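*Asks:* Could you work out the structure for the sequence below:
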Amino acid sequence: MIKIVIADDHSVVRSGFSMILNFQPDMEVVATAADGVEAYQLTAQHKPDVLLLDLSMPPGESGLIATGKIHDDLPDTKILILTMHDDEEYLFHVLRNGASGYILKNAPDEELLQAVRTVYSGGTYISPKMTNSLVKEFVKHEGQGDKTDPLSILTKRELEILPLAAKGYGNKEIAEKLFVSVKTVEAHKAKIMEKLELKSKPELVEFALKKKLLDF
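*Replies:* Got it, this is the predicted structure:
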């Protein structure tokens, strides 16, 4: 039996996918979550084989942040990204951060089931609509040499702070949300600006928007 946790901020999506998966003789949805924080907690609690994780889950923690945390701390759970975004930047970022698959929400039921079984068995599943982007990016990197993804040079904590700072939260508010000191937040923000070579708050906001780190 493949144990599954579903994380999506829309209850109708969680219910719909739960029905599809629970109908299979070899699958069982053991829990559902509404954001990245809850996804982490329920994954730690239930230790599922597969986590279906949505990328955009406002106002809670997004799947972009949760992917790296869950992969690092709970590596036995395979992460299958479930999203509406057929965007190659999303695809490459989550794969670099430990996701085992990437499937679009409008995919047929049969594709969803295939994706779950593929990542469960140790494989990688990429939505057919995204494979062309993957091949093109690989060819480009082979020809030009690998260029560092700006997000990949940030730590997990910096990836938490960046979108909060871009949304306008003050240092004290960020510190309270992340249970750290104000000085820690200030130090991380300085590091973020230095690593990304940003000079001002508007540049930080622009970067976060381009990288789709803001869910309004």
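*Asks:* contacts, neighbours, all on C-alpha from now
*Replies:* Fine.
*Asks:* Now do the contacts for Asn97.
*Replies:* Each residue near Asn97 by CA atoms under 8 Å, 6 or more residues apart in numbering is listed here: Thr67, Gly68, His71.
*Asks:* repeat that for 7 Å
*Replies:* By CA atoms under 7 Å, 6 or more residues apart in numbering, the contact list for Asn97 reads Thr67, Gly68.
*Asks:* How many residues are close by Lys195?
*Replies:* The number of residues packed near Lys195 is 13, by other CA atoms under 10 Å.
*Asks:* and the longest helix along the chain, how far out from the chain's middle?
*Replies:* Scanning the chain for the helix with the most residues, using DSSP state H, yields helix 128-144. In terms of CA atoms, centre = their mean, to the nearest Å, the gap separating the centre of helix 128-144 from the centre of its chain is 20 Å.
*Asks:* what comes up buried for the next helix or strand after that helix?
*Replies:* Following helix 128-144 in sequence order, the next helix or strand is helix 156-166 (DSSP states H and E). If you call a residue buried by 16 or more other CA atoms under 10 Å, then helix 156-166 has these buried ones: Glu158, Leu159, Glu160, Ile161, Leu162, Pro163, Leu164, Ala165, Ala166.
*Asks:* Please provide the structure for the following sequence as well, for comparison with the first:
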Amino acid sequence: MSDEAAGSRHPTRVVLVDDQSLLRAAFRMIFDETDDIRVVGEAADGDQGLAVVRDKRPDVVLMDIRMPGMDGVEATRRIREDCAFAKVLILTTFDLDEYVYDALRAGASGFLLKDTLAEDLLSAVRAVASGAAVTGPTVTRRLIDHYVRREPETSQAERLRALTARELEVLTMIARGRSNSEIAREMYLSDGTVRTHVGRIFAKLRLRDRVQAVILGYECGLVPRGRE
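*Replies:* Presented below is the predicted three-dimensional model:
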């Protein structure tokens, strides 16, 4: 983001939720060096985090996945249910972490490793604040593939009845990790037509982003395990 663009908008408001005070301090120092991101609150566990989010109304919550008391998965679920204005970015030590999958299902917009570079942290917060997901579909599918062992969920698959045949085809492509431009090329459609289909799919299925679309596609059996 350019300095001019950053200055033309209100700073992104961030709440830090992690039981490691040194990590919270390190992240705060990184954000304090920017003009477009401001830390408005901190918490050491999920219970405190939920209270701070309700009070401070941040744009983005950086959420530790494993904490005493209420963990990051349950805190994410509560925030997405009660404080939908706040988007959640999960912090984890390992990129293949079974709890991350649960947090993505609960509504998190993506995840970051705790040792991520400062520039990547800033980019991720800006992306999530703008409504994007920071975890690519391929990485999300790898996480799902590694930890989930189950047959397609009938209740989830029934949701797909709301889609047209073409929309179902587009959703399948999203679940396989294809970008809009790749979908357009493979299906011989214009970029605008693909964007329209994606928008309708998200609206009909009440999906927030492509990460949730990948999870739903997997749970409905659109993409078999182990297939890229």
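*Asks:* Quantify their similarity with the TM-score.
*Replies:* Once superposed, chain against chain, the TM-score is 0.60 (TM-score structural alignment, normalised by the length of the first structure); 143 aligned residues with a CA RMSD of 2.6 Å.
*Asks:* Residues touching the longest helix of the first structure, excluding its own?
*Replies:* Asp86, Glu88.
*Asks:* could you redo the last one with a cut-off of 10 Å?
*Replies:* By CA atoms under 10 Å, 6 or more residues apart in numbering, the surrounding residues in contact with helix 128-144 of the first structure are 86-89, 91-92, 102-104, 107, 111, 125-126, 145-147.
*Asks:* Now the buried members of these.
*Replies:* Neighbour counting with 16+ other CA under 10 Å marks Asp86, Leu91, Phe92, Tyr102, Ile103, Leu104, Glu111, Tyr125, Ile126 as buried within the contacts of helix 128-144 of the first structure.
*Asks:* I'd like these as TSV, with distance to Lys3 of the first structure appended.
*Replies:* Output for these, formatted as TSV (distance: CA to CA, whole Å):
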residue	distance to Lys3 of the first structure
Asp86	27
Leu91	24
Phe92	26
Tyr102	18
Ile103	18
Leu104	21
Glu111	18
Tyr125	18
Ile126	21
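*Asks:* and these, which of them are in strands?
*Replies:* Judged by DSSP state E, those include Tyr102, Ile103, Leu104, Tyr125, Ile126 as members of strands.
*Asks:* The last one and Gly101 touch, don't they?
*Replies:* Yes - when contacts are counted by CA atoms under 10 Å, Ile126 of the first structure is listed as touching Gly101 (5.5 Å).
*Asks:* that's a strand at Ala132 of the second structure, yeah?
*Replies:* No - using DSSP: H, G, I helix; E, B strand; the rest coil, the secondary structure at Ala132 of the second structure is coil, not a strand.
*Asks:* State the number of residues packed around it.
*Replies:* As a burial measure, Ala132 of the second structure scores 18 neighbours (other CA under 10 Å).
*Asks:* Tell me the counterpart of it in the first structure.
*Replies:* Superposed on the first structure with TM-score structural alignment, Ala132 of the second structure falls opposite Gly123.
*Asks:* cool, Gly46 of the second structure as well?
*Replies:* By TM-score structural alignment, Gly46 of the second structure lines up with Gly36.
*Asks:* In the second structure, what residue spans correspond to helices?
*Replies:* All helices of the second structure, identified by DSSP H, fall at 3-7, 21-32, 46-56, 72-82, 98-106, 118-129, 137-147, 154-157, 165-175, 180-187, 191-205, 210-219.
*Asks:* so of those, which one's packed in deepest?
*Replies:* helix 210-219 (a mean of 24; mean count of other CA atoms under 10 Å).
*Asks:* Pull the number of nearby residues for Thr93 of the second structure.
*Replies:* 14.
*Asks:* Pick out whichever of the contacts of helix 128-144 of the first structure sits closest to Lys172 of the first structure.
*Replies:* Nearest to Lys172 of the first structure among the contacts of helix 128-144 of the first structure: Glu89, at 31.2 Å, using CA to CA.
*Asks:* Quick one: neighbours of the aligned partner of Lys3 of the first structure in the second structure, just the number.
*Replies:* Superposed on the second structure with TM-score structural alignment, Lys3 of the first structure falls opposite Arg13. Close neighbours of Arg13 of the second structure, defined as other CA under 10 Å, add up to 20.
*Asks:* Verify the stated contact: Arg13 of the second structure with Lys56.
*Replies:* Yes - with contacts counted by CA under 10 Å, Arg13 of the second structure reaches Lys56, the gap being 8.6 Å.
*Asks:* The match of Ala132 of the second structure: what's it in contact with?
*Replies:* So Gly123 of the first structure contacts Lys78, Ser100, Gly101, Ala115, Val116, Arg117 (CA under 10 Å, 6+ apart).
*Asks:* redo that, cut-off 6 Å
*Replies:* By CA atoms under 6 Å, 6 or more residues apart in numbering, Gly123 of the first structure lies in contact with nothing.
*Asks:* can you check Lys3 of the first structure too?
*Replies:* With the criterion set at CA under 6 Å, 6+ apart, Lys3 of the first structure makes contact with Glu28, Val29, Pro48, Asp49.
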